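*Asks:* Here's my sequence, what's the structure:
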Amino acid sequence: MLVLLGLGAGWYVTNRYAGNLERTDAFGGLDEAARPAAPTEAASGAAPLTFLVVGSDTRAEVAPGELPDGRSDVMMLVRVTGERRHAQVVSLPRDSWVSVPGVGMAKLNAAYAYGGPGLLIETVETLTGVRIDHYAAIDFAGFVQMTDALGGVDVEVAETTTSGPYTYTAGANHLDGQEALQYVRQRHGLPGGDFDRVQRQQQYLRSVFTSLSQQNVLRDMGALDSFLLALTDAMVVDETLSASALLDLTYEFRSLRPDGLTFLTAPVAGTGREGAQSVVYLQQDRAEELWGYLRNDSLQAHAAEFGLDTLPAVPN
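*Replies:* Purely as a prediction, here's the structure:
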């Protein structure tokens, strides 16, 4: 009876949440022979997993031969270690000047506009030599719903700034969905411009993880249901993330905690212009070191070598 109840609960969960997700054939057009090698299994028996997480202006499905309507504003490589207790989140500046296969040199976020998830994955794999296992995209409208379902997020603001109708005062701020969206998208009026925006995106992500683990969301089935429905409704994932695969990953990641997350940004050499475009130049030698650590699953031990900017603490 207990086994049957467990199977029934598993079926309900996977169909209610995983069935709520949209899926895209993100890897279908890639040349498998040209892709980076898959990582080897760790001593724990599990290979590390790498996700490309994208926040974009649109999550609409893209028909073959058509371009998506929007560009990807947020791009993060999330590497979960083989022992599943740590993850490194590496932000890729959207204006990074990179080689886009079949296009030439362009901004990184243009890869999504030119060829959707497939070309963005190919571009990031070409840049890093890191094989991407899964793709997940969230649209900004869904971002608002997800944040509100969580009851908002808490962030620490270094100095008072204003963006649109919202003012973020220095110190602790509790943000609802619309406020959080404007917060992570603001770059004008920030001392570091787009680099400060990247740090805000990382800060938001850590605040979400902290809220899930420290507040009552995981014990409040109603709140948890609302959050998971909002999250899955906002996302598009690759087709390999089936309902059963998602259930397996949820179990595997049960030991991952906020203090097991390390946030970094791809090393930057500086900014400049390419024609009429303002671009970011990556520091190639340092970036290659970082990609190498990712490839051999040792970035956790070497993260401090990259001059980590400590994120502000999540307010209590």
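*Asks:* When you work out contacts or count neighbours from here on, use the C-alpha atoms and nothing else.
*Replies:* Will do.
*Asks:* Could you check how far residue 237 is from residue 22?
*Replies:* 6 Å (Cα to Cα, to the nearest Å).
*Asks:* Looking at these two, which has the bigger crowd around it?
*Replies:* Higher neighbour count among residue 237 and residue 22: residue 237, with 23 against 19, using other Cα atoms under 10 Å.
*Asks:* which secondary structure element contains that one?
*Replies:* strand 235-238 (DSSP states H and E).
*Asks:* One more: residue 99?
*Replies:* Per DSSP H and E: strand 97-100 holds residue 99.
*Asks:* again with residue 55
*Replies:* Per DSSP H and E: strand 49-56 holds residue 55.
*Asks:* got the residue ranges for the helices in the stretch 201-316 of the chain?
*Replies:* Ranges of helices within the stretch 201-316 of the chain are 221-234, 243-252, 284-295, 299-302, based on DSSP state H, counting those that start in this stretch.
*Asks:* what would these look like in CSV with distance to residue 77 and mean neighbour count?
*Replies:* Below are these laid out as CSV (distance: least, Cα to Cα, whole Å; neighbours: other Cα atoms under 10 Å):
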stretch, distance to residue 77, mean neighbour count
helix 221-234, 19, 18
helix 243-252, 17, 14
helix 284-295, 10, 18
helix 299-302, 12, 15
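*Asks:* before we move on, back to that, who's in contact with the strand holding residue 99?
*Replies:* 105-108, 111, 119, 123, 127, 279-282 (Cα atoms under 8 Å, 6 or more residues apart in numbering).
*Asks:* Kindly recompute the last result at 6 Å.
*Replies:* The contact list for strand 97-100 (Cα atoms under 6 Å, 6 or more residues apart in numbering) reads 105-107, 123, 279-281.
*Asks:* I'd like those residues laid out as JSON lines, including neighbour count and distance to residue 90.
*Replies:* JSON lines is the format used below for the contacts of strand 97-100 (neighbours: other Cα atoms under 10 Å; distance: Cα to Cα, whole Å):
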{"residue": "105", "neighbour count": "14", "distance to residue 90": "22"}
{"residue": "106", "neighbour count": "18", "distance to residue 90": "20"}
{"residue": "107", "neighbour count": "22", "distance to residue 90": "17"}
{"residue": "123", "neighbour count": "21", "distance to residue 90": "15"}
{"residue": "279", "neighbour count": "21", "distance to residue 90": "19"}
{"residue": "280", "neighbour count": "23", "distance to residue 90": "16"}
{"residue": "281", "neighbour count": "18", "distance to residue 90": "16"}
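*Asks:* Which of those fall within strands?
*Replies:* The strands, defined by DSSP state E, take in 105-107, 279-281 from those.
*Asks:* Among these, which one lies nearest to residue 154?
*Replies:* residue 280 (29.7 Å; Cα to Cα).
*Asks:* quick one: the closest one from residue 178, how far?
*Replies:* For residue 280 relative to residue 178 (Cα to Cα), the value is 28 Å.
*Asks:* I'd like the structure of this one too, to check against the first:
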Amino acid sequence: MQDATLAASNADRPDAGDHGGSQGRGPHPPAVAQSAADGGGSQGRGPQPPAVARSEADASGAWGASPVGPALARSAADGGGSKGAHPSGPAVARSAADARTQLQTILDKKLLKECVHCGLCLDYCPTYRVLGHEADSPRGRIYQIRQVYEGKISADDPDFREHIYCCLDCRACQTACPSGVQYGAIIEAARAIAEPISPSEKTVGRAILGTVFTRKPLLDAAGLGLRLYQRTGLQGFLRKSGALRVLPPRLREMEAMLAPAQGGIRRWAAPQVSPARGPVRYRVGFIEGCIMPQLFGDTNAATVRVLAANGCVVFSPPK
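*Replies:* The predicted model follows:
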């Protein structure tokens, strides 16, 4: 349904075949492969949303077509009609106009218009390569965010949230973009308005971010607790027994997203100086980060080993 909607909108574009083929850019997922006769226009690049260059007066036509199906095409006047449907918990009631105003406050529309939908980012997007959905591509997400910006769809729509949160925020597309689109800033602004939270949730979130993540002893204690939770088998027992159902929906979702901790109970700490193997070629600084040493110590250790093997003296600041 998603690709069919986009293909239909592309068929009406006078410039549908003007973007040129992208020969040599590698195969695309079968789900989005289509010929020019199907309205794809750009060989091997899948369906494209309408060009950004269209005037504001003409926006009500092409930009009114949703890239992700009927659910996102709901009228802005009814606020999306999907409040509370997101699995992370009940949403705070608000209108599409509220979300639009909030997005317009934190995001300059010029950033959205910089995307020309050329499709050069598609091969670099992991979610697009795996899922094959235009709505899960960088340009597809920018298209949806612009529709929220213009009040065409609601930020509370569960389909919109799904595609926005499916993004890994790796920003590989941003590196590949010839137009220099600031995709990271765009997706972060969208996420800021896509998940309305209650005052109590906001208070708890601020308390965690303002205390645990800013005080190393508390962060180390939290990391130790997570490693014990996983290594002792408690996590597996609670998941199999169904005991986690007593948690609020948002906490259940957060627990389900916990990555497996690397290493043992004790976290790996980078030595202050790691000598190079062989002739010294570089002297580099290595910062462990906040979460990496708690859950991904093996990755940090491997990074230091690779740097040392390539002739780097690695300096890590005191903890």
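*Asks:* Could you get me the TM-score between them?
*Replies:* The TM-score (TM-score structural alignment, normalised by the length of structure 1) is 0.24; 127 aligned residues with a Cα RMSD of 6.3 Å.
*Asks:* picking up where we left off before, next, the angle strand 49-56 makes with the next helix-or-strand element following the strand holding residue 55 of structure 1.
*Replies:* Sequence order places strand 72-80 as the next helix or strand after strand 49-56 of structure 1, per DSSP H and E. Per axes from the mean of the first three to the mean of the last three Cα atoms, to 10 degrees, the angle that strand 72-80 of structure 1 makes with strand 49-56 is 160 degrees.
*Asks:* buried ones in strand 72-80 of structure 1?
*Replies:* 72-80 (16 or more other Cα atoms under 10 Å).
*Asks:* What lies in contact with it?
*Replies:* In contact with strand 72-80 of structure 1 (Cα under 6 Å, 6+ apart) are residues 48-56, 87-92, 109.
*Asks:* So which of those is the closest to residue 245 of structure 1?
*Replies:* residue 49 (12.9 Å).
*Asks:* Number of residues surrounding that closest one?
*Replies:* Neighbour number of residue 49 of structure 1 under other Cα under 10 Å is 19.
*Asks:* Not counting residues beside it along the chain, what's closest to it?
*Replies:* With Cα to Cα, 6 or more residues apart in numbering as the criterion, residue 49 of structure 1 has its nearest non-adjacent residue at 5.2 Å, and that residue is residue 80.
*Asks:* heading toward the C-terminus, what's the first helix or strand past the helix or strand harbouring residue 99 of structure 2?
*Replies:* Using DSSP H and E, residue 99 of structure 2 sits within helix 96-106. Sequence-wise, the next helix or strand downstream of helix 96-106 of structure 2 (DSSP H and E) is helix 109-113.
*Asks:* Next secondary structure element downstream of that following helix?
*Replies:* The C-terminal neighbour of helix 109-113 of structure 2 among helices and strands, as given by DSSP H and E, is helix 126-131.
*Asks:* Can you tell me the element residue 284 of structure 2 falls in?
*Replies:* strand 282-285.
*Asks:* can you list contacts of that strand?
*Replies:* So strand 282-285 of structure 2 is in contact with 312-316, going by Cα under 6 Å, 6+ apart.
*Asks:* One more: stretch 270-277 of structure 1?
*Replies:* Residues contacting stretch 270-277 of structure 1 (Cα under 6 Å, 6+ apart): 278-281.
*Asks:* mind redoing it with 8 Å?
*Replies:* So stretch 270-277 of structure 1 is in contact with 278-283, going by Cα under 8 Å, 6+ apart.
*Asks:* which helix in structure 2 runs the most residues?
*Replies:* helix 216-231 (DSSP state H).
*Asks:* Does the helix or strand following it pack against any helices or strands, and if so which?
*Replies:* For helix 216-231 of structure 2, the following helix or strand on the C-terminal side (DSSP H and E) is helix 234-241. With contacts taken as 3 or more Cα pairs under 8 Å, 6 or more residues apart in numbering; DSSP states H and E, helix 234-241 of structure 2 sits against no other helix or strand.
*Asks:* now helix 234-241 of structure 2 and helix 216-231, what's the angle there?
*Replies:* Going by the same axes, to 10 degrees, helix 234-241 of structure 2 makes 50 degrees with helix 216-231.
*Asks:* Report all helices and strands that whichever helix or strand comes after helix 234-241 of structure 2 contacts.
*Replies:* For helix 234-241 of structure 2, the following helix or strand on the C-terminal side (DSSP H and E) is helix 249-256. The contact analysis (3+ Cα pairs under 8 Å, 6+ apart) places helix 249-256 of structure 2 against no helix or strand.
*Asks:* after helix 249-256 of structure 2, next one along is what?
*Replies:* Using DSSP H and E, the helix or strand that follows helix 249-256 of structure 2 in sequence is strand 273-274.
*Asks:* how far away is residue 244 of structure 1 from residue 53 of structure 1?
*Replies:* From residue 244 of structure 1 over to residue 53 of structure 1 (counting by Cα to Cα), the distance is 20 Å.
*Asks:* Sorry, slip of the keys, the one I care about is residue 224 of structure 1.
*Replies:* Relative to residue 53 of structure 1, and taking Cα to Cα, residue 224 of structure 1 is found at 22 Å.
*Asks:* Residue 142 of structure 1 too?
*Replies:* Residue 142 of structure 1 is 14 Å from residue 53 of structure 1, by Cα to Cα.
*Asks:* first to last residue in stretch 124-144 of structure 1, what's the distance?
*Replies:* Counting by Cα to Cα, the terminal residues of stretch 124-144 of structure 1 are separated by 27 Å.
*Asks:* Same question for stretch 293-300 of structure 2.
*Replies:* Note: stretch 293-300 of structure 2 ends 7 Å apart using Cα to Cα.
*Asks:* before we move on, what about stretch 227-244 of structure 1?
*Replies:* 20 Å.
*Asks:* Over to stretch 100-107 of structure 1?
*Replies:* Stretch 100-107 of structure 1: ends 8 Å apart by Cα to Cα.
*Asks:* hmm, back to that, would you format the buried residues of strand 72-80 of structure 1 as JSON lines with distance to residue 11 of structure 1 included?
*Replies:* Formatted as JSON lines, the buried residues of strand 72-80 of structure 1 follow (distance: Cα to Cα, whole Å):
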{"residue": "72", "distance to residue 11 of structure 1": "33"}
{"residue": "73", "distance to residue 11 of structure 1": "35"}
{"residue": "74", "distance to residue 11 of structure 1": "33"}
{"residue": "75", "distance to residue 11 of structure 1": "32"}
{"residue": "76", "distance to residue 11 of structure 1": "31"}
{"residue": "77", "distance to residue 11 of structure 1": "30"}
{"residue": "78", "distance to residue 11 of structure 1": "28"}
{"residue": "79", "distance to residue 11 of structure 1": "28"}
{"residue": "80", "distance to residue 11 of structure 1": "26"}
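*Asks:* Good, wrapping up.
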